[in-house]
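# prediction below, plus the sequence it came from.
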Amino acid sequence: MNTQQKLNTQQEFDTRQQPGMRCRAEPGHGPGMHHDSRLVRRLELDSHAAPDAFRRRVLLVSALAHAAILVPLVSALLLAALAVRFALAAHIAAAAAGFALLALLPMAAALLVLRTLSGRLPVPAGRPLTRDEAPALFDMLDRVRARLDAPRIDHVLVDDRYNAAIAQRPRFGFLGPFGVLFGQTNYLTLGLPYMLGVPTKEMTATVAHEVGHLCGDHGKSGAWIGRQRLLFDMLHQHVSGHAAGSLCHRAAAGVLDRLMPCYHAYTFVLSRQNEYEADRIASSLAGSVANAQGLVRDTLQARWIADQFWPTLLRQADHAAQPPFMPFAAMKTAFGAGYAQWAQPQALAAALAVRSDVHDTHPCLRERVQAIGERPALPRPVERCAADVLLPAGTLRVLVREFDEAWWARAARSWQARHREAGRERSRLAELDAQPLAALSPADLHELALLRVGLVAPAAAKDVLACLLARPGGPFPRAAFHFGCILLAEDDDQGLFQLEAAVAHDRTLADGALHAGCAFLERSKGARAARLWRDSLLPRAA
């Protein structure tokens, strides 16, 4: 099994952990969302200079976006009605038929828009949790809601991510997506790994942050705009997907192609402004120190669970037909045992070196902590996690068992396939190891290096990789990548040149190279050196 296959297998095993925390009220802006980066930067300056005026501008842009849909819709319906009236009034059969056919085009356009607008937004996934199952948790939610004068949380869900998020969904009717009638249903999703990894006070700050997205004028307008963004994205995707076969779809897609980048830019900046406001609300309720500690812990611990916990579990498939431990049952203990791994000054420095970008509405860690008047610091170990405090022991056992069973149901086939493949790889490794390096072809050297990296340790492949990279017939970008990582682990900055060569010939290696190179520079030369190297590498990876 080669390196890429192992990566794909890991993605099947894990539970889609994402190293981000405290999602905004609605998902939205990510790599798939296209907006003008320069416009975003300019609008950010406007939002900082005059937040209230900028919010009014976004509401105006959103109203104009609605008009771009509703005016053609109403016009199409009026044209269709007019054509039908002429058809009924016509005394000549041919004229009546012509007017009837003329009515079909605007009616088809109107039906297209109405069908899309009547679609329901997806409901967040997760295991429902009731008040009877977790009275202490719901009492905490009630206290937060009362302090913030927040709307009711209709559903509490638990999922398998290290995360927390709130979402609103319209209750009824096609007018529901516009938030005009019938009200909204509010969903709070809490990740089981998150509750197992943080103290209660930090979780209270997170809940206040999430609920804060729905409070006050900024929360209500922000949540409404978030729903509209999802609605417009749904409409845009629908008409773009059918543009090739329909004139109506093609015309609508052309309008939305021009409208959406500007619309996304305005709503993106407003969403980021709302993140700062939600952080201020969380600090006012739980305290700025607890909020800052939570922001740091969430960033570092979420990265650790993605980079260390799940890969460590996955590697057990190389030697065992079944997991030696189940992930959710072991998670609380693992967080405590792993504290010394993720609570490192260099890990904090690397997290603080990350800058806000135009792909995520969340500001970077440094800016969020500074905005609430605190200085970033490593959090203390958790004495008692929020899950132990807020969930009865019986409920927690049930959740852990259910999530472990669900994980193994998804992972069992891939785990056992990898176990069988690892046995074959060990046999192949022994076969290649029995031959002198000089006698092996470049393909065999490459295979041997990857087998040693995967089954033994990266350092065990150093001599093989050096031999391969000295051979003619290159480039060998994956070999250069692994060799560079080994050199950096030995504090040899020549590894940076190897990573650069790897990315120059294989752009798919860019993410791994950036992570390894920036981590090395952070601990050896500081954040500025890491940032400069990152900026120099990114154009080659584009």
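Now that the structure is in, tell me what you want to look at.
# switch to C-alpha atoms for all contacts and neighbour counts from now on
Will do.
# give the helix, strand or coil label for residue 356.
Here residue 356 is recorded as coil under DSSP: H, G, I helix; E, B strand; the rest coil.
# put this next to the first one:
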Amino acid sequence: MTREEFVAELRRLHPLAEANPTSYRRRVWGWALLGYGFIALLLAGTVGLLGAVLAVGLAAKALGAIWKIGVLLVVFGWRVLRSLWVKFERPEGLPLGSAEAAPLLTLLRAQTRALKAPRVHQVLLTAEFNASAVQVPRLGMLGWTRNYVVVGLPLLQALSPEQAAAVVAHELGHLRGGHGRFGVWIYRVSSTWDQLMSQLEQQGGAAWLQRFTRWYVPRLNAWSHPVRRTDEFEADAAAARLTSAAAMAEALCATVVREQALDTLYWNPLIDRLATEPAPPGNAISGLLPVARTGHLPITEEARALQQALEADPDPFSTHPTLGERLRALGQPGGVPALPTQTAAEAWLGDQLPRLAASLDANWAAERTGFWQERHAELQEQRQRRQTLAERQAAGEELSADDAWALADLTEDHVGADEALPLFQALFTNSTWELAARFAVGRILLSRDDAAGLPLLDEVMSREPNFMGPCLALQEAYYTRAGNREQVRELAAAQLRHADIFDLAAAERASVEVTDQLHEPTVSETLRAELQTRLSRPELGVQAAWLLQKRVQHFPHKPFFVLLVQPAVARRSPEEVTAWVRQVAGSLDMEAEILVVNDNKQWAWLGEKARQTPGAAVYPVA
């Protein structure tokens, strides 16, 4: 299901859900049960076949046949179970007990009873500006969940106790019992299938099950979307009953403006220290606490950020309603809340707050030390290179096109966009870097809210589709800041169309099939010679190679090639073949898009096609 098809399906389903909620929920039940029915059918069919084979075999006294077929069925059943036995990772964080957060645990117990929610097994503290209730199935798709509440220290330090209590109640509301049980169940089922599909792709699960999940999960998500959105409203309502509608509304508004303030006042300056400090700070979270408590942007900036959030259109791919929708459902106005006199972190963690922050400091630094050191070294090298290039240019030397681009790019990163702008503009007449330079200038101008950047990005998109996604996103952000909602909607729809086309292009370039149209490659002599040079490396062990061009429907101006390679020494195991093909593919590192395939029996049809196509043989040099 493409993105556009998913959005069109949502437009069809939401009116159905509103017109007849009872009937619609029965149909969602059916979709939810279909997934479990598919699993049950596989297992029941396996058991049934095993029983039938046993009965027939005993009657015919064919014990040898029973044994052979029975083993095959048992193996199949085991593979079904093993495919479903996906490990769901528990959330990470510092465990909080009564010694660290007695007030928070007392609040959780009271809210859990009031909501008729299942017991929370563990509360975790993280360094994120977020809170969540997470259910981890201990038996995979069979359930038996362990329940976690995860709270971020930056969020607790930015909210008052009343606001944070509303946030926690909202998260617990997703687990609630009573009349909301159906919405909660659908929420869990959809989330579990989403996790299963993600884990199967990461862990290389069974192909047949992946095919089912890719068909089933998008359709389940579409049908459950109206129910899951309703569940968000009901979780807000449950939180409002336990605390107050005003507290819930203030928490929603505070998270918008406080997170932006933290990014601007704390995280962005901290990230800038990558260029000057060789190791990450050891007090990243402790240092954040005073900023989270008292830091704020100018009132006009906070008001503008809040207004944009209030006027935003719903994201069709998110089950979370917009801020405006949630406030209207609560019957509360939007506004920038005052800074808390006491934060939830101070009230709930008390004198344990410094110690817990120090523990998060250590974890934060340990997780980022390797990346920080590598990035710091890269930035130091970049600064030195920019300085060298700038000195050469100042001395009157005419830089090569690549060096001129590097100077412009590094100047923007290490000096500023104002200084880089004329350097990018000077590349408009360079055939190699023209489009990238026009994109950079358009991006910089739009970041200043200068409409002169719009036609530049339009030109870049018209000439190079690979730039379309970033260009559309930049234009959408510009019109969002300008408050032009109609233009934002048009650009959002255009991004969906482009993303779908991009996916289709990636899919047709991911493999080669016997039905594909393959022909003599149209390549320059320079590219052919470069390919031959790379294939001749002794460590690769390539005996011969043929290059074919696949006819593609999407982005045909970007040719796609298939390289059939014959090894000098035969590899016996599939693992050895795969490793060798990857080695050859990795050694090419060329601008041309090339799929490397091993010349063996599996690809005999491709070998026959390659050997019959004039001009396909590229190595050895004739």
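Thanks, I have it. All figures in this text were calculated on a predicted structure; none of them were measured in a lab.
# could you look up the SS state of residue 502 of the first structure?
Secondary structure, three-state DSSP: residue 502 of the first structure is helix.
# got a list of what the closest residue to it other than its chain neighbours touches?
Distances taken as CA to CA, 6 or more residues apart in numbering place residue 477 nearest to residue 502 of the first structure, at 4.1 Å, with adjacent residues excluded. By CA atoms under 8 Å, 6 or more residues apart in numbering, residue 477 of the first structure lies in contact with 501-503, 505-506.
# for residue 69 of the first structure, see how far away the residue mapped onto residue 78 of the second structure from the first structure is.
Applying TM-score structural alignment, one finds that residue 78 of the second structure aligns to residue 111 in the first structure. Here residue 111 of the first structure is placed at a distance of 12 Å from residue 69 of the first structure (CA to CA, to the nearest Å).
# returning to that earlier point: secondary structure element for the match of residue 78 of the second structure, which one?
Per DSSP states H and E: residue 111 of the first structure is located in helix 93-117.
# now do residue 430 of the second structure
When the helices and strands are read off by DSSP H and E, none of them contains residue 430 of the second structure.
# any idea how many residues pack against residue 174 of the first structure?
Neighbourhood size, residue 174 of the first structure [other CA atoms under 10 Å]: 18.
# that one looks like it's in a helix, true?
No: under three-state DSSP, residue 174 of the first structure sits outside any helix and is assigned coil.
# quick check: the gap between the nearest residue to it once chain neighbours are set aside and residue 278 of the first structure.
Spatial nearest neighbour of residue 174 of the first structure, excluding adjacent residues (CA to CA, 6+ apart): residue 118 at 4.1 Å. Using CA to CA, we find residue 118 of the first structure at a distance of 31 Å from residue 278 of the first structure.
# then residue 421 of the first structure?
Residue 421 of the first structure is 48 Å from residue 278 of the first structure, by CA to CA.
# residue 490 of the first structure too?
Counting by CA to CA, the gap from residue 490 of the first structure to residue 278 of the first structure is 43 Å.
# more neighbours: which of the two?
residue 278 (26 against 12).
# which residues does that one contact?
Residues counted as contacts of residue 278 of the first structure (CA under 8 Å, 6+ apart) are 208-210, 212-213.
# show me what it aligns to in the second structure.
When the second structure is aligned by TM-score structural alignment, residue 278 of the first structure is paired with residue 235.
# next: residue 315 of the first structure.
That one, residue 315 of the first structure, aligns with residue 272 by TM-score structural alignment.
# in a helix, its match, correct?
Yes: checked against three-state DSSP, residue 272 of the second structure lies within a helix.
# how close does residue 101 of the second structure get to residue 121 of the second structure?
15 Å.
# and those two? Which one has more around it.
Using other CA under 10 Å as the criterion, residue 101 of the second structure and residue 121 rank with residue 101 on top: 20 against 11.
# just give me the neighbour total for residue 391 of the second structure.
Residues near residue 391 of the second structure, counting by other CA under 10 Å, number 12.
# residue in the second structure matching residue 76 of the first structure?
In the second structure, residue 76 of the first structure lands on residue 46 (TM-score structural alignment).
# which residues in the stretch 201-350 of the first structure form helices?
216-241, 247-286, 288-304, 310-315, 327-337, 339-342, 345-353 (DSSP state H, counting those that start in this stretch).
# chain center to the fourth one: distance?
How far helix 310-315 of the first structure lies from its chain's middle: 21 Å, per CA atoms, centre = their mean, to the nearest Å.
# what comes into contact with it?
For helix 310-315 of the first structure, contacts defined as CA under 8 Å, 6+ apart pick out 10, 13-14, 323, 325, 327, 415.
# center of the second structure - which residue?
The residue lying closest to the centre of the second structure (CA atoms, centre = their mean) is residue 198, at 10.5 Å.
# dump the contacts of helix 310-315 of the first structure to a markdown table, plus neighbour count and distance to residue 187 of the first structure.
Listed next are the contacts of helix 310-315 of the first structure as a markdown table, based on neighbours: other CA atoms under 10 Å; distance: CA to CA, whole Å:
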| residue | neighbour count | distance to residue 187 of the first structure |
| --- | --- | --- |
| 10 | 20 | 30 |
| 13 | 21 | 27 |
| 14 | 20 | 24 |
| 323 | 17 | 33 |
| 325 | 12 | 32 |
| 327 | 21 | 26 |
| 415 | 25 | 33 |
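# in stretch 347-355 of the first structure, what counts as buried?
Across stretch 347-355 of the first structure, burial judged by 16 or more other CA atoms under 10 Å covers 347-353.
# and those as CSV, adding distance to residue 225 of the first structure?
CSV is the format used below for these (distance: CA to CA, whole Å):
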residue, distance to residue 225 of the first structure
347, 36
348, 34
349, 35
350, 33
351, 30
352, 30
353, 31
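# rewinding a little: what's the nearest residue to the match of residue 278 of the first structure if we skip its chain neighbours?
Residue 235 of the second structure's closest residue in space is residue 173 (CA to CA, 6+ apart), at 4.5 Å.
# check the alignment and tell me where that neighbour lands in the first structure.
Superposed on the first structure with TM-score structural alignment, residue 173 of the second structure falls opposite residue 212.
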